[in-house]
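> only geometry, no sequence info:
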């Protein structure tokens, strides 16, 4: 028998995480935040609840309350994975949109975002595949009964695992590429404290990639084992699930911490080339082409002066992690 002692501690930690996410959901509902942001926080809360039920099902076999809840917990863990990947995809899409804003404005083809659209389609397929897992699994089955069921339907389990692993690899690659490009855009910008912004961008990228890597490492280990018992019998695999979910949850909450304004963010068109000054003149002008640098977007504050109609980027500010970009600090 494999030990599930860590499940009790992880159950408490997951409950704390779920309470924090629920508080953020209530906060965004109370302030009337954008419906998309509120919905994404609800998706994140769904992931926490799914893992919470999974930890309940992993309690000791002599606990009669959890003895027949393992199948339900396993099915909701699959739903939690789908919800987590939705949140990761949202971050990648926002970063990709930020990078594409300037390129599209200069006549680049609109297909520059084909990669992001493909990623969304792949994650939609992934979500639809994993959401049906609670329906396919037997109800009120113990751990042993559930694992026997998985062994008897190894082909279906392998197909679902392939979809999940392929989506995880695609998300990891997209996060790495887009994060590296965004880090370069921050370095080329005129933001104040851009060194800190670059470090934060690297930190966010590494956090998401590490979370996906832990998830994939756990599933690949499961795939090469001949028995589905590997799903729970490796004690180190249990913390891997928790750490992966915690990294995504923490990163997502930090990126989405900014208060959304009633109107969308305003894009400040700013050049990234060097400035030239005429002799005897106090005025300087910037050489090079103008680019709509999304890194110079900022949320209009309540006491801001009236401004021209804002340019909406997917309905809300895309530079969601630039806490150092403040009104009056934009060059």
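Received, thanks. Fair warning: this is a prediction, and the values are worked out from it, not measured in the lab.
> From here on, just use CA atoms for contacts and neighbour counts.
Noted.
> who's in contact with residue 207?
247, 248, 251 (CA atoms under 8 Å, 6 or more residues apart in numbering).
> got those residues as JSON lines, with distance to residue 201 and secondary structure columns?
Listed next are those as JSON lines, based on distance: CA to CA, whole Å; DSSP: H, G, I helix; E, B strand; the rest coil:
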{"residue": "247", "distance to residue 201": "15", "secondary structure": "helix"}
{"residue": "248", "distance to residue 201": "14", "secondary structure": "helix"}
{"residue": "251", "distance to residue 201": "11", "secondary structure": "helix"}
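> Just the strands from the stretch 151-300 of the chain, written as ranges.
For the stretch 151-300 of the chain, the strands defined by DSSP state E, counting those that start in this stretch occupy 275-277, 284-286.
> Scan the contacts of residue 207 and report the most crowded one.
residue 248 (23 neighbours; other CA atoms under 10 Å).
> what's the span of stretch 55-73, first residue to last?
Taking CA to CA, to the nearest Å, the first and last residues of stretch 55-73 lie 7 Å apart.
> another structure for you, compare them:
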């Protein structure tokens, strides 16, 4: 067969749904935009499903004043009820009314869910990735996050603050600016505080945290400063004894004795964050360090069994999880051999010279 049907990814559909939410949020959106939106909804059942899911997040309306918030929720509930008694709805002001065609297909449970959200005043969400997986998501406040391999994070947003708990793994944040609601990322013993900026956080363990700022500024301090401690259990004092401020192009690692804030070059920054493009870049790292990084992205484990090759310096750009590509390049560049077992283990050792093998 020569014809291949290519299905669009869920991410593409979600991105389109997010763009429609932004366009329909404009009360002055022309009729043509709303007509195009209705056609988009009818084109694919996944469109309607994605719009309803993202719309449920957007309707948190967290930044509206209390009176305005209650008015919009009441309007939405009234509109939902009307849709079940009027044969042909008319478009009126406000994006919640402009979206009436998609609301017709939803049950009144959507409206009840919106009211319940405001009654709670707090929204929790858990995001995660499996080994080798990356994903992006829009948070309830409009911020975006990219999760790297094997990551778990939780969000706890309310009217006063936006709290993210990075349980494990690595995540990159692009924070929607709101000075009145600080954005706090709890990671191990540390808490990163931002308002509107871009930064990356990696948790190796409770006391081994890396923070890199790509835009704007953040402060990093021990948990308990300016808020309750998130991590559970008693333990040693935090690795970071005092608050630090980081600007764009700076990195902080809590494993260093003095926990310094250091500047990193654009090349190092690009290499370190290459995972956001689905890549791993090595530029002179020891083989042992490169192996540890590759093992994050695959269920196949690479194991060095010959200490003499542990410090070989390696370089190159590889797709995350491309174990075979890395091993092929490694065996071509260095005198090493690999042996793969049936239980997803690959052993790496120095190549034995032919003359030695014959003795």
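Structure received. Here the structure is a predicted model, which means the values were calculated and not measured.
> Tell me how the two chains score on TM-score.
Put the two chains on top of each other and the TM-score (TM-score structural alignment, normalised by the length of structure 1) is 0.24; 141 aligned residues with a CA RMSD of 6.8 Å.
> Show me the helices in structure 1, by range?
6-31, 35-57, 64-67, 70-105, 114-131, 133-136, 143-152, 154-188, 194-224, 230-233, 237-255 (DSSP state H).
> And the fifth one, what's buried?
When neighbours are counted by 16 or more other CA atoms under 10 Å, the buried residues of helix 114-131 of structure 1 are found to be 116, 119, 120, 122, 123, 124, 126, 127, 129, 130, 131.
> How about the second one?
Within helix 35-57 of structure 1, the residues that qualify as buried are 37-38, 40-57, counting by 16+ other CA under 10 Å.
> quick revisit: output the helices of structure 1 as a markdown table; include the columns distance to residue 286 of structure 1.
Output for these, formatted as a markdown table (distance: least, CA to CA, whole Å):
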| stretch | distance to residue 286 of structure 1 |
| --- | --- |
| helix 6-31 | 40 |
| helix 35-57 | 37 |
| helix 64-67 | 67 |
| helix 70-105 | 17 |
| helix 114-131 | 33 |
| helix 133-136 | 57 |
| helix 143-152 | 64 |
| helix 154-188 | 15 |
| helix 194-224 | 20 |
| helix 230-233 | 59 |
| helix 237-255 | 32 |
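> now for these, which one comes closest to residue 276 of structure 1?
With CA to CA as the criterion, residue 276 of structure 1 lies closest to helix 154-188 of those, at 17.4 Å.
> Which elements pack onto the closest one?
Under the contact criterion of 3 or more CA pairs under 8 Å, 6 or more residues apart in numbering; DSSP states H and E, helix 154-188 of structure 1 touches helix 70-105, helix 114-131, helix 194-224.
> winner for burial among these?
helix 70-105 (a mean of 23; mean count of other CA atoms under 10 Å).
> Which elements pack onto it?
Packed against helix 70-105 of structure 1 by the contact rule (3+ CA pairs under 8 Å, 6+ apart) you find helix 35-57, helix 114-131, helix 133-136, helix 143-152, helix 154-188, helix 237-255.
> hmm, who's touching the second one?
Residues outside helix 114-131 of structure 1 that contact it (CA under 8 Å, 6+ apart): 78-79, 81-83, 85-86, 89, 92-93, 96, 160, 163-164, 167, 170-171.
> picking up where we left off before, let's have the strands of the stretch 151-300 of structure 1 in CSV, adding mean neighbour count and distance to residue 13 of structure 1.
Converted to CSV, the strands of the stretch 151-300 of structure 1 look like this (neighbours: other CA atoms under 10 Å; distance: least, CA to CA, whole Å):
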stretch, mean neighbour count, distance to residue 13 of structure 1
strand 275-277, 11, 52
strand 284-286, 12, 53
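> Now render those as JSON lines, adding distance to residue 239 of structure 1.
Formatted as JSON lines, the strands of the stretch 151-300 of structure 1 follow (distance: least, CA to CA, whole Å):
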{"stretch": "strand 275-277", "distance to residue 239 of structure 1": "52"}
{"stretch": "strand 284-286", "distance to residue 239 of structure 1": "53"}
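> what's the closest of the helices and strands packed on helix 70-105 of structure 1 to residue 14 of structure 1?
Across these, closest to residue 14 of structure 1 is helix 35-57 (CA to CA), at 5.9 Å.
> other SSEs contacting the strand ranked longest in structure 2?
When structure 2 is parsed with DSSP state E, its longest strand is strand 162-174. Counting contacts by 3+ CA pairs under 8 Å, 6+ apart, strand 162-174 of structure 2 packs against strand 144-147, strand 152-158, strand 183-187, strand 198-205.
> Out of these, which one sits most buried?
Of all these, strand 183-187 has the most neighbours on average by mean count of other CA under 10 Å, namely a mean of 25.
> Now do whichever helix or strand comes after that strand against strand 183-187, angle only.
Using DSSP states H and E, the helix or strand that follows strand 183-187 of structure 2 in sequence is strand 190-194. Here strand 190-194 of structure 2 points in a direction 160 degrees away from that of strand 183-187 (axes from the mean of the first three to the mean of the last three CA atoms, to 10 degrees).
> what helices or strands is strand 190-194 of structure 2 leaning on?
strand 183-187, strand 217-222.
> Tabulate these in JSON lines, adding columns for distance to residue 302 of structure 2.
Output for those, formatted as JSON lines (distance: least, CA to CA, whole Å):
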{"stretch": "strand 183-187", "distance to residue 302 of structure 2": "28"}
{"stretch": "strand 217-222", "distance to residue 302 of structure 2": "34"}
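> among those, which is nearest residue 247 of structure 2?
Closest approach to residue 247 of structure 2 among these (CA to CA): strand 217-222, 4.4 Å.
> about what we covered before: would you turn the contacts of residue 207 of structure 1 into TSV with distance to residue 237 of structure 1?
TSV is the format used below for the contacts of residue 207 of structure 1 (distance: CA to CA, whole Å):
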residue	distance to residue 237 of structure 1
247	15
248	17
251	21
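> what's the neighbour count on residue 49 of structure 2?
Counted with other CA under 10 Å, the neighbours of residue 49 of structure 2 add up to 17.
> so it, which of the three states?
helix (DSSP: H, G, I helix; E, B strand; the rest coil).
> Residue 80 of structure 2 now?
With three-state DSSP as the criterion, residue 80 of structure 2 reads helix.
> how far away is it from residue 104 of structure 2?
Plainly put, residue 80 of structure 2 is 8 Å away from residue 104 of structure 2 if you go by CA to CA.
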